[in-house]
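A.B. asks: have a look; sequence and predicted model below, questions after that.
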Amino acid sequence: MYNLKRILIGRPLKSHEAGEQKLNKKKALAILSSDALSSVAYGPEQILLVLVTVSTLAFWYSIPIAVGVLILLAALILSYRQIIFAYPHGGGAYVVSKSNLGTYPGLIAGGSLLVDYILTVAVSVSAGTDAITSAVPALHAYKVWIAVLFVLILTVLNLRGVTESASVLAYPVYLFVIALFILIGVGLFNIVTGKVSPELHTPIGTPVAGISLFLLLRAFSSGCSALTGVEAISNAIPNFKDPAPSNAAKTLMAMGTLLAILFSGIIILAYYYGIRPLAEVTVVSQIAEHTFGRNLIYYFIQGTTALILILAANTGYSAFPLLAVNLAKDKFIPRMFTVRGDRLGYSNGIIILGLLSIVLIIVFGANTEGLIPLYAVGVFIPFTLSQTGMMVKWIREKPPGWGGKLTINTIGALISFVVVLVFFMTKFSQVWPVLIFLPVMLFIFYQIRKHYDATAEQLRLSTCEPAMHVEGNVIILPVAGITHVVENSLNYAKALSAHQIIAVYVSFDREDEAAFEKKWKEWQPDIRLVTLYSPYRSIINPLSKFIDIIQHKAKETNYEVTVIIPQFIPKKGWQHALHNQSSLMIRTYLLYRKNVVVATVPYHLKK
């Protein structure tokens, strides 16, 4: 297992090598913006899917709706840029909300994002797998296992370290950006030169029966799914090379610019080409086919789109562990999330994210389209809270130029809040789980915090009861036969200078009990043997009752009770399954008994 781990993950890194695992702006842009950039592949389509319920004549509304999405994008980018400089140690929406709005809003933001990053991995990988199986229908029956395989590959890549995973994953992301720039550039050239028939689209401003403000808001909120992943950079500031805040801010602006250009380009081309959303063909695929036909460039665009959809999951791998670190430092989730692995990444967070994503993929059969609204609302709740938190911060601190900053955050908070409301009003059947998992997560967070606080209080020397004074030691040695294993444990017990050593044998048969007593008297006449008959063939129950009796007597004289458990260790790991696990069961049971010391004496077999 050790050799396999080294092959998959690489050699361990020393702690002082952490600086070498920081990201430059080019690599950070690739792995932290993959989620946001990939949403260009489905964000515009989500707008058209709502508008088509009225008529294809309503497609011109996609232009003003896209303008609204871009306004929100600008507000979010400018706001998160402020968050980066205000909270340079990362944490994003969780830290902002907790610092300015209180613990509950902070946990709502943090819990939403934790779940959202799990959904990011599951949805992105499933979407990418769909693109592959659409191109190769013979693989459709295996799409769940293909999706699981991709998650495992991404998990291993991220366990190898941030820098190494970024070096591998950066190329497909930039290839996707280049592919879409080619598509948008050629498409706009065709429009300008009149190669696209004006009959394919309805002129902007054409009256359309059945259009309502409610439907436009619904289309707008659906289009806002293109903004998922915008917050990832503010969570991952510690992954940047110094000066980290400055590099993170520049990367965020670059991501926002790219996202705005690509999103606008796809919307414009879809409008002018009169693209109609189809179940079996994506909008991007239709635009590419209209522009180039089914040639090499078309397949290049489709291939890079499939890759970016899969690699969008890497945003979750970059942001989830760092968010988990902040929550763990505040004692709301297990402390294991703060531990760095062999390659200096927060490997526990990476592994847990991968496992939960695989569970989600298997449960939903890699058909996670219905999770996209839940995925989007899980982002816009933290968006709303972080914007509101920054508003409170500017009003309270009033730094130079705070009026402009407050305006940006107010616009972002209001639009984000409207998006959340519209999601709940129009897609309640898909987003209602939020109303269940958020209270459940808050309850879990507080139970974990309560446990850590109680543990700290009990372990603190100033508050704990004084330790019991121990006069001596009574050793109980459960034995299953007369073997080298028992002999080894008995010699160890004798070396402890115990007040008394009691060997305990649990028998299921009276004749066997008498025979064992005779053998023991011949082998160890100086060691007291107690035999316990168990008519129900249980070892734990009679042994437990006997320990109770000894413990009661030992308490009167301030003696400690120690149970020494003999255990032999097979040479090969798989051989454990060939033996009963009596010693393991006894040890597990006794660990939860108060005032009993449990020690295991291993005896290693040689063949």
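C.D. replies: Received the coordinates, thanks.
A.B. asks: please count neighbours and contacts with C-alpha atoms only from this point.
C.D. replies: Noted.
A.B. asks: do a quick rundown of the helices in the stretch 151-300 of the chain.
C.D. replies: 162-192, 213-223, 232-235, 244-273, 283-292, 296-311 (DSSP state H, counting those that start in this stretch).
A.B. asks: Pro399 and Lys405, how far apart?
C.D. replies: 10 Å (CA to CA, to the nearest Å).
A.B. asks: before we move on, what about Leu259?
C.D. replies: 22 Å.
A.B. asks: take a look at this one as well, against the first:
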Amino acid sequence: MLKRLVIGRAMRSEELGGTLLPKRIALPVFASDPLSSVAYATQEILLVLTLGGLAYLHFTPWIAAAVVALMTVVVLSYRQVVRAYPSGGGSYEVASTNIGPSAGLVVAASLLVDYVMTVAVSVASGVDNIISAMPSLVDYRVPIALAFVVVLTAMNLRGVRESGRLFAAPTYLFIGGVLIMVGTGLFRYLLGDAPVAESAAYGVAPVPGDANLAGLAMVMLVLRAFSSGCTALTGVEAISNGVPAFRKPKSRNAATTMAAMGLVAVTMFAGVTTLAIVAKVHITDDACRLTGLAGECGSYTQRTVIAQIAASVFGGESSVGFYFIQAATALVLILAANTAFNGFPLLASILAQDRYLPRQLHNRGDRLAFSNGILALAIVAGLLLWAYQAEVTSLIHLYILGVFTSFTLSQTGMIRHWNRELRTETVAAVRRRHRTARVINATGALVTGLVLVVVLATKFTQGAWLAVLAAGVLWLLMRGVRRHYDTTAAELAVTGLHGEMSPPSRVLAIVLVSTLHKPTLRALAFAHAFRPDHLEALTVAVDRRQATELQRQWEDFGIQVPLKVLDSPYREITKSVVEYVRSVRRESPRDVVAVFIPEYVVGHWWEAPLHNQSALWLKNRLLFTPGVMVISVPWQLASSARANRSTPRAPGSVRRGEPTHKSEADSAHG
């Protein structure tokens, strides 16, 4: 079976403990996004600064230093979250508990949008690096990106542990490759043989209006470059959402993994940015702004920053080192989406448990992964890649806004958490630790709040308004879902047994008939077994000759059940039956009407459309009528019996995941 081939054998619920992750696997599973962002964070800084030509590239090291400081603060802050809230709610739980449900929903909506963007940006950036190594693939950008989303989806449906094992090697190869590249490049620089990028000889023509900026305009350009560089922080919070997936002791292992992730990410980002400055990498949003090109700018494909650095360090684009870095970078960028494939379903599951999302998102699939959340993420991210043609530059403007919203609110919530703890704690040593943690979280809240303002100010008109709109719509939808669940729960709550358990005065049974055959007789026999107070058969005379023939057969066979024929000059079956049933209810409002509908059960999916579907409409309409019970009486066709025997099984067992294709209407109405 294709499902088993792709996903693997189904796992028992008791096997959930075997899917928990050790730290060495958890690092690539939950931290591949912030680690892989090294491949494009520096590039995003340079792309913004070169809007004004080469004059503003001297701001690069200062912007990089600010990003490093910010990442350090955020990692330290989230280590406090992991220790204080090990249940896996992360920023959502912190904000909900300490600020309020509305703030928690803001965090949740922002993170869900950002997880979708993580998949889209990571896959698109990975495809960019593949095209840097093989420019002939540029016309196949979107199909390649969508194919990678399909592969990631299939692997994650196999379970967190299995996908983690598969993705661990590329992540560690990328880390090792980048560190070797950084070490080699800096060693050459110290020896006086600094690497030189292929674009170092090109000039950059500034965008009209962005040359010779001064004052507030220059500050805004630098802040915009900083906000673009903050993409290096995306995915940092994923570990706090995934604490339940760690082995025990969960909090300690998650905090250790987060510290390791922060140290490695900071080292790689600082190293790549330093080499980009040393090698004089020049990159623009439009190749036609590069000056000094030998040919037509329209046919020139710019290589990514990390590709140019690798070529300059290892001796050109034909070197083994260059192809290794490109392959490792492309692979890890695509696998960075795995952070979202783990974070999104976990968060969606918690939201579903809290009744803010459909409950199906809380269900685990055959491999104990949250399959519905994985599929939802893949579909939305795929649509986004298709709509934006898998262009990183277009997608990046929608990115990171949600991350800093969750950062700011969660750190503010942690300040309240520590204040509450300090009001009850009396041990001096513990109080000192709480105060230190509060200072860390207060610093994190202040810094990330300022960055959120910067990101909003610099990216809103560039496309970030779409992310804000999506998060706002999602926030409203989640509140609506919760309101519906709360209303339904209140309506269904049992307040007493007297009214709910009292039997109806009578049971009136109606068997729907289109023709006299075996399914009709089974439905009549089944209705008799209920011993109703009144039983009758009902048919609709769409064709008067057929109705007359049915009445004749009914009398010839001597069936002792009265057959009522409804006239339908406009050939409307559903409306005629529904109006008749409602009229019976109006005459006897204290009675229950049981409607029996014979139906076929077919064995193949392609057989279902071959049978009339009118009973499906009948069921849907009748279910909205109070006091009416709709009962399906199945008749298994030979094809369903053959399909049932096609796979051996133990007596009384049910084949897992096997679909049963039913025509909802065949025998009762044609």
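C.D. replies: Alright, I've got the coordinates. As the structure is a computational prediction, the values presented were derived from the model and not from experiment.
A.B. asks: on that earlier part again, tell me the most buried of the helices of the stretch 151-300 of structure 1?
C.D. replies: Of these, the one with the most neighbours on average (mean count of other CA atoms under 10 Å) is helix 232-235, at a mean of 29.
A.B. asks: which part of structure 2 lines up with that helix?
C.D. replies: With TM-score structural alignment applied, helix 232-235 of structure 1 matches the range 238-241 in structure 2.
A.B. asks: wait, is Lys564 of structure 2 part of a strand?
C.D. replies: Yes - counting by DSSP: H, G, I helix; E, B strand; the rest coil, Lys564 of structure 2 is located in a strand.
A.B. asks: name the residue closest to the centre of structure 2, please.
C.D. replies: Taking CA atoms, centre = their mean as the criterion, Leu377 is the residue nearest the geometric centre of structure 2, at 2.4 Å.
A.B. asks: translate that residue into the numbering of structure 1.
C.D. replies: Checking TM-score structural alignment: Leu377 of structure 2 goes with Leu353.
A.B. asks: number of nearby residues for the aligned partner of Glu560 of structure 1 in structure 2?
C.D. replies: Aligned by TM-score structural alignment, Glu560 of structure 1 pairs with Val592 of structure 2. Neighbourhood size, Val592 of structure 2 [other CA atoms under 10 Å]: 21.
A.B. asks: contacting residues for Val592 of structure 2?
C.D. replies: 504-508, 585, 627-629 (CA atoms under 8 Å, 6 or more residues apart in numbering).
A.B. asks: in helices only, show me those.
C.D. replies: Arg585 (DSSP state H).
A.B. asks: next, give me the two most distant ones among the contacts of Val592 of structure 2.
C.D. replies: Ser505 and Met629 (14.8 Å; CA to CA).
A.B. asks: between those two, which one's more packed in?
C.D. replies: Ranked by neighbour count (other CA under 10 Å), Ser505 of structure 2 and Met629 place Met629 first, with 15 against 12.
A.B. asks: for that one, which non-adjacent residue is closest in space?
C.D. replies: Ala594 (4.7 Å; CA to CA, 6 or more residues apart in numbering).
A.B. asks: now name the helix or strand holding that neighbour.
C.D. replies: strand 592-602 (DSSP states H and E).
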